[in-house]
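Chemist: Need the 3D shape of this:
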Amino acid sequence: MKLLLKLFIAFIMMFANIGAVGIGRNERTADDIPAAAGVSSFVSMDVYSKRTLFEENGSAKRYPASLTKTLTAICAIENKDIDSEVVTDKSVCGIEGSSIYLKEGETYTLKALLYGLMLRSGNDAATAVAKYVSGSVENFADLMNKTALKAGAKNSNFTNPHGLHDENHYSTAYDMALISAYALKNETFAEIVKTKSVRVTYKDPSGEEKVKVFINKNKMLSMYDGADGVKTGFTKNSGRCLISSATRGGFSVVTVVLNTYDMWKKSKELLDSSFNNYERVTVAKADEMVAFTDIEGETEKCGLYIKNDVILPLTKEEKKSLKVEKEYPSSLKRPIKKDEPVGKIKIYASNKLIFEEKIYTIIEKK
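Modeler: As a prediction, this is how the structure comes out:
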């Protein structure tokens, strides 16, 4: 009996420095949360081309809640070394809502905080990341808005890194899909959001090394074949929100559902519809000449090309009606700069413009 007692005590001591960050006593899961008032919004988008596949109320103004952290994460990854160390101060501790329970004087790598941000939706982690990257939440919000515009999101405004309610903090399903598609092209971001659980080390205020285990709240990673992200969200004003992503056969789709009670079911339906109704088609290849144009006063011509492959998700009907048009000047005047945008290649399906890409100058034909 004494031997069993000693073994039990040894087992407990072995895990004394490991904290599993799962559901706190006062923290509800997404399934416990009632629907908010108002109409839901959703968008399904091809990550590569950013073509919208399905949409309803996609441009309606909405509060993005913790989906905000998708933008927070990519801002941090793009602007700081993720292996750099962050020392927590008093101001980041005890932020309301979901938490990874940071304490003053602890030391984490930025990457560890990003796992806490994206897997556990820690509002304290979001604040710590923002202050580390930009010095203040206000400065970080400026960075968020600049990055959102870079991703193509033109109808959003972000005032904080966590998504806690603010009347001036808003987005749309379409904008959040653009931000997510932009972020998913970053390997570090993609690695973090597809992780189901992770063990991170940190130092307490005395310098002693400890461990936390973060378990991802995103059930889609386990319930949908090919799922690889991204983020859950909720506030009373936003309702239940979810960004999901999945990849099958090289075809990556991101879906955003806002203020949707059964967000898991709706996200699955959108992903299924996207994969079942669309297939990727290579319309044009990067670095291939798409045209030649005259050079004024010369017999030589200037070659024109596109920098990126044009690979689009198309339905069977769209494939039958596909049309490619090229717009560029009939002649160019020297001096001609290499890689100067001078036109566009436009892709039509069923007489509707579905995609366009810039055409650039390359070298004169010899």
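Chemist: going forward, measure contacts between C-alpha atoms and count neighbours the same way
Modeler: Noted.
Chemist: For the stretch 201-350 of the chain, which segments count as strands?
Modeler: For the stretch 201-350 of the chain, the strands defined by DSSP state E, counting those that start in this stretch cover 209-215, 227-235, 239-248, 251-258, 279-284, 289-295, 301-305, 310-314, 323-327, 331-332, 341-349.
Chemist: I'd like the structure of this one too, to check against the first:
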Amino acid sequence: MKGFRNLLVTVALAIPFTGHALDVVAKSAIIIDATTGKVLWAKDAETPRYPASTTKIMTGLLLIENRLPTDIITAPGDVMNVKEASMHLKPFERVSARDMLYALMLRSANDGCYAVACDIAGSVPKFAQMMNERARQIGCTHTHFDNPNGLNDPLHYTSAHDLARIAREAMKRPEFREVVRTYKKSISRSINSKDCTMVNHNKWLPKDPTADGIKTGYTVPAGHCYVGSATRNGYRVITVVMNSPHWQQDHQNMLKWAFDGYARLPLVQKDSEVGTPPVLGGVKDKVAVATVESVDSLVSRAKLPPNGQPPMRTEFAEPLRAPIKRGQVVGTLVVTDPEGFEQRVPIAATEDVAEATLLPSPGKGSGNFAMLGGALVLGGIVFRGRARRSRYSTQAVRPRSS
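Modeler: Okay, here's the model as predicted:
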């Protein structure tokens, strides 16, 4: 516990707070912590808007999730009918999934998106269904996709917050991160071999050495849109601007605000003991549990605590029953940072708890009595365990490093 407090003091003293107002002209915008998804700042971030080519973040994510890098994407016979095509695919042209991802995210190839949709789902409408289902899984609440490329359609929209959620999910994939931080890439094509250099439309990348993506977008109804990512001070933030006449300035202002005003705050270390919940039917009546991963959060420098521990509680879906193995995940720790943001992390047993066995009895009568007595005792444990359950689900705990 002493080391935990010293760690908080070090963070608080080493990074002085330098706050400033955030000036953003975009109609909608948001900044999130890429690690936790915590919203650091938002402006009208739940309003549905046209996303233009930032749509391709979802298309790229589905390409990664449904095809191997070496799989071949074959362009449909009608690929040349796609509006505003930039890859100039020929009918039945073959491109690897890896190279197609570069074409989507760097050159923003609408015809490449069409080829991907038809290859994965058989048609654009079916691929749009996949996009919408994946958006729901990610947690999007103001999103409906109608095509894979972002060309304007009244039924094709998302919010700044949902777009940040999608980007955060995509950035969990190392292959996606590698692509979107690339400014220029040569790909292999089976037909149009003279047009193989993909140059990123993201003009911010060469301006900022900390930038590592993600995607630009523009149509007249959508205006200029941008989903950006940058890593500084050991952490990454994701920014979204929608319908901005000055997207680069907005993005720059948002990065400065986030990195000047926030710091990573360690909350709980890995392997910290956080409780001893009761166990039913075991040789022990309780078991020590500890975190299986560390917990930290981006917190405003103005709210960094000088010392102490964050509020936390343990939660268990049901009473714990023996046998329990060391390392077995048995519940959840809910940790709250100084700004009220909650994180949930698994907790596991730090020891084995064997199942209790009834002692054999020498005689028939006494055997029946022993079994009856054992049943009564176990019944009492079940009753007490259930009575304790609600207390354990909300009980504050003090972590102890093991």
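Chemist: Any chance you could compute the TM-score here?
Modeler: For this chain pair, the superposition-based TM-score is 0.81 by TM-score structural alignment, normalised by the length of the first structure; 324 aligned residues with a CA RMSD of 2.4 Å.
Chemist: rewinding a little: any idea which of the strands of the stretch 201-350 of the first structure is most buried?
Modeler: Highest mean neighbour count of the strands of the stretch 201-350 of the first structure: strand 251-258, a mean of 29 (counted as mean count of other CA atoms under 10 Å).
Chemist: That one maps to which residues in the second structure?
Modeler: Counting by TM-score structural alignment, strand 251-258 of the first structure pairs with residues 235-242 of the second structure.
Chemist: Which helix in the second structure has the most residues?
Modeler: Counting by DSSP state H, the longest helix found in the second structure is helix 364-394.
Chemist: residues in contact with Asp204 of the first structure?
Modeler: By CA atoms under 8 Å, 6 or more residues apart in numbering, Asp204 of the first structure lies in contact with 105-107, 210.
Chemist: and the match of strand 251-258 of the first structure, how far out from the chain's middle?
Modeler: Offset of stretch 235-242 of the second structure from its chain centre (CA atoms, centre = their mean, to the nearest Å): 13 Å.
Chemist: what does that stretch contact?
Modeler: So stretch 235-242 of the second structure is contacted by 26-35, 49, 51, 160-161, 163-164, 167-168, 222-231, 247, 250-251, 254-255, 258, 264 (CA under 8 Å, 6+ apart).
Chemist: Quick check: it compared with the first structure, mean distance?
Modeler: On superposition with the first structure, the mean distance recorded for stretch 235-242 of the second structure (mean CA distance after the TM-score superposition for the first structure) is 0.5 Å.
Chemist: And the closest residue to Tyr218 of the second structure other than its chain neighbours, how far from Ala42 of the second structure?
Modeler: The spatially closest residue to Tyr218 of the second structure, leaving aside those adjacent along the chain, is His224, at 4.7 Å (CA to CA, 6 or more residues apart in numbering). Distance, His224 of the second structure to Ala42 of the second structure, by CA to CA, to the nearest Å: 18 Å.
Chemist: what about the helix or strand encompassing Glu138 of the first structure, distance to the chain center?
Modeler: Here Glu138 of the first structure sits within helix 137-150, counting by DSSP states H and E. Helix 137-150 of the first structure has its C-alpha centroid displaced from the chain centroid by 15 Å (CA atoms, centre = their mean).
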